[in-house]
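**Student:** Take this sequence and fold it.
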Amino acid sequence: MNTIDISQRDISKIALLTNPAAGKGRAKEKGALAARKFHDLGVDVISIAGSSPEASAQLATEALASGIDALVVCGGDGLINLALQAQAHTDVPLGIIPAGTGNDHAREYGIPLDPERAAELIVDGVAVRTDLGKMRTDDGRERLFGTCVTQGFDSIVTERANSIAWPKGSARYVTAIVLEFLHFHSIPCKIYLDGALEVDEPITLAAVGNTRSYGGGMKICPDARHNDGKLDLTVLGRMNRYSVARKFPKIYSGNIRGEDGLSQYRAEHIRIEMPDMPVYADGDRFDVLPIEYSVEKNAGLYLIPRP
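**Tutor:** Okay, the predicted model is just below:
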């Protein structure tokens, strides 16, 4: 395991990146509450919000070069992922005001969902170095991720969950699971771990985790650690609809160790091949398989509660 790198930071000037549409519009309100709390704490706030993901990415890049003490994201895991592309490998820490649907970054690092308490944590907390994951397509497209990447039945479920407005939070994923059972089937797959072929058969899903959860707290990689220099992989093998339905409550709780049909692995490099399968990273669609995954050691820098 990597040595834990924790440092105290003086936070007096931040850029606050907001996605007003995140959390069904709640991010705008939470961002305003956080900004007021920062002002009360004597912190200068530069508010930024792009009209598109590309514009937001550019604003984040410019803010990082302007001499801020922290880049703070008010939104969901998708906006955090966008910020990571600019902030990773820098010495400017990332603060989080959770305002999304799943908030799995916040769950991993113990960040409160209340925006004012999250703002206080950013000012009074510490910065910790973490690993990040990196995805690479065969044509060279790359992207970093902080939590989990899904492919197979769970990525199809994520596509369905993103298309429905109700219910809220993690219940949307449960609803999407039920709806997708109507079309469920196992998918031919090859998985290579550190260059060696490990899986060559139809499977239900494969999840790559830098951290433990996705989908609003579903602990698909319950043993993942964000500073161990490895990526975790959970594979749900070929099984019928009834068996899959029985497994998902255990996936949600993380109680999957030794479960029939579920295999767990750990590696620095993972390659997954499934025909035309969509891939979701930090809750947002990235590309389709095949994709190679690797660890970017110590690439992340998050503001978290004091130990």
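
**Student:** all contacts plus neighbour counts: C-alpha atoms, from now on.
**Tutor:** Noted.

**Student:** And the helices in the stretch 151-300 of the chain, which stretches?
**Tutor:** In the stretch 151-300 of the chain, the segments counted as helices under DSSP state H, counting those that start in this stretch are 153-162, 171-180, 241-253.

**Student:** Name the surrounding residues that touch the second one.
**Tutor:** It stands for helix 171-180. 156-158, 160-161, 164-167, 215 (CA atoms under 8 Å, 6 or more residues apart in numbering).

**Student:** Here is a second sequence; please produce its structure as well for comparison:
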Amino acid sequence: MVEPALLAVLINPGAGRGRFNDVTPAVLDRLAESGRPIRVLDPSTREDAQAACHAAVADGAAGLVAVGGDGTVHLALQAVAGTDVPFGAVPAGTGNDFAAATGVPAEPLAAAAAIADAVKAARTRPIDLARVTSPGGETHWYGSVLAAGFDAVVNERANRMRWPRGPRRYDVAIFVELVRLKARRYVLRLDGEERRLDAVLLAVGNCPSYGGGIRIVPTADPTDGLLDVVYADVDRPTLVRLKPKTYEGTHIDHPLVHTARARVVEIEAEGITTYVDGERCLPLPVRIEAVPAAIHLLA
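**Tutor:** Next up is the predicted model:
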């Protein structure tokens, strides 16, 4: 008798600062209602997690489920992108932007139950991803937003800092970069059409938000086969005033904030490392391509 294909589950116990750990056993119970054997991937490092996800996909898993925030989802997407293995997301992190944008229930147990039902019914929805490539051919996938401006610079500074610990590190990094704020010179190509511009803010979205609900690219739709771009060259006081508006996406109404849409976006600039789904990615220059139906979402 052939054993049914298993459901591989990647759990990040550190996601959301551990506040969802108490519901993890119940999440696994819900997923088991799919009728598939459950294999919990238990890596000790980020590299091990990546390898475990790829191995599960290569072994023909019935699905790969990420239990955590956008960082956990990002790891899993590297393995399932462009394959036939379905993907499920259980939002249990500080930021759950990909799950929110793709219609996943916000409550972890409800999300797990929806995944189990989808597995039983063999039901999936096609969702686009963005593929980022360096000039040397290194490739990464992302689901939500690529930051290549002020927010990327803040992340890079915060990741170099050893003090203070926790969220205050980002507050300090934001303050330092605001003091040092200056526009960068970019070359931006949208489906081959070149624009040379100065900007302090530049983001490319497959989904509308990052950072736990910051709708930096509010018009982005992960099912339209396109990428949405937002860029702006504003001074320090204007940037500070615009920041609160990003939670509603109304910053794009400002006359100095520009939007565009393209299937392929190329970005060049000096001294900037991009961040995707909140994770450190590639230094500029990069090529970003919208890949329609890159994953099959269990929903």
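
**Student:** hang on, the earlier thing: determine which stretch of the helices of the stretch 151-300 of the first structure is the most buried.
**Tutor:** helix 153-162 (a mean of 21; mean count of other CA atoms under 10 Å).

**Student:** for that helix, packing partners?
**Tutor:** Contact partners of helix 153-162 of the first structure among helices and strands, from 3 or more CA pairs under 8 Å, 6 or more residues apart in numbering; DSSP states H and E: helix 171-180, strand 203-209, strand 278-281.

**Student:** Which stretch of the first structure lines up against the longest strand seen in the second structure?
**Tutor:** In the second structure, assigned by DSSP state E, the strand with the most residues is strand 286-298. Per TM-score structural alignment, the counterpart of strand 286-298 of the second structure in the first structure is residues 291-303.

**Student:** Average offset of the matching stretch relative to the second structure?
**Tutor:** By mean CA distance after the TM-score superposition for the first structure, the fitted stretch 291-303 of the first structure averages 1.3 Å away from its aligned residues in the second structure.

**Student:** just to revisit the earlier point, can you list the helices of the stretch 151-300 of the first structure in TSV and add distance to residue 136 of the first structure?
**Tutor:** Shown next, in TSV, are the helices of the stretch 151-300 of the first structure (distance: least, CA to CA, whole Å):
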stretch	distance to residue 136 of the first structure
helix 153-162	17
helix 171-180	26
helix 241-253	27
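
**Student:** can you tell me which of those comes nearest to residue 274 of the first structure?
**Tutor:** helix 153-162 (11.5 Å; CA to CA).

**Student:** what does that closest one contact?
**Tutor:** Contacts of helix 153-162 of the first structure (CA under 8 Å, 6+ apart): 172-173, 175-177, 180, 184, 204-205, 215, 278-280, 283.

**Student:** Please work out the angle formed by the directions of that helix and helix 171-180.
**Tutor:** 110 degrees (axes from the mean of the first three to the mean of the last three CA atoms, to 10 degrees).

**Student:** Between helix 241-253 and helix 153-162 of the first structure, find me the angle.
**Tutor:** Using the same axes, to 10 degrees: helix 153-162 of the first structure against helix 241-253 is 80 degrees.

**Student:** Can you give the distance from helix 153-162 of the first structure to the centre of its chain?
**Tutor:** From the chain centre to the centre of helix 153-162 of the first structure is a distance of 15 Å (CA atoms, centre = their mean, to the nearest Å).

**Student:** No further questions, thank you.
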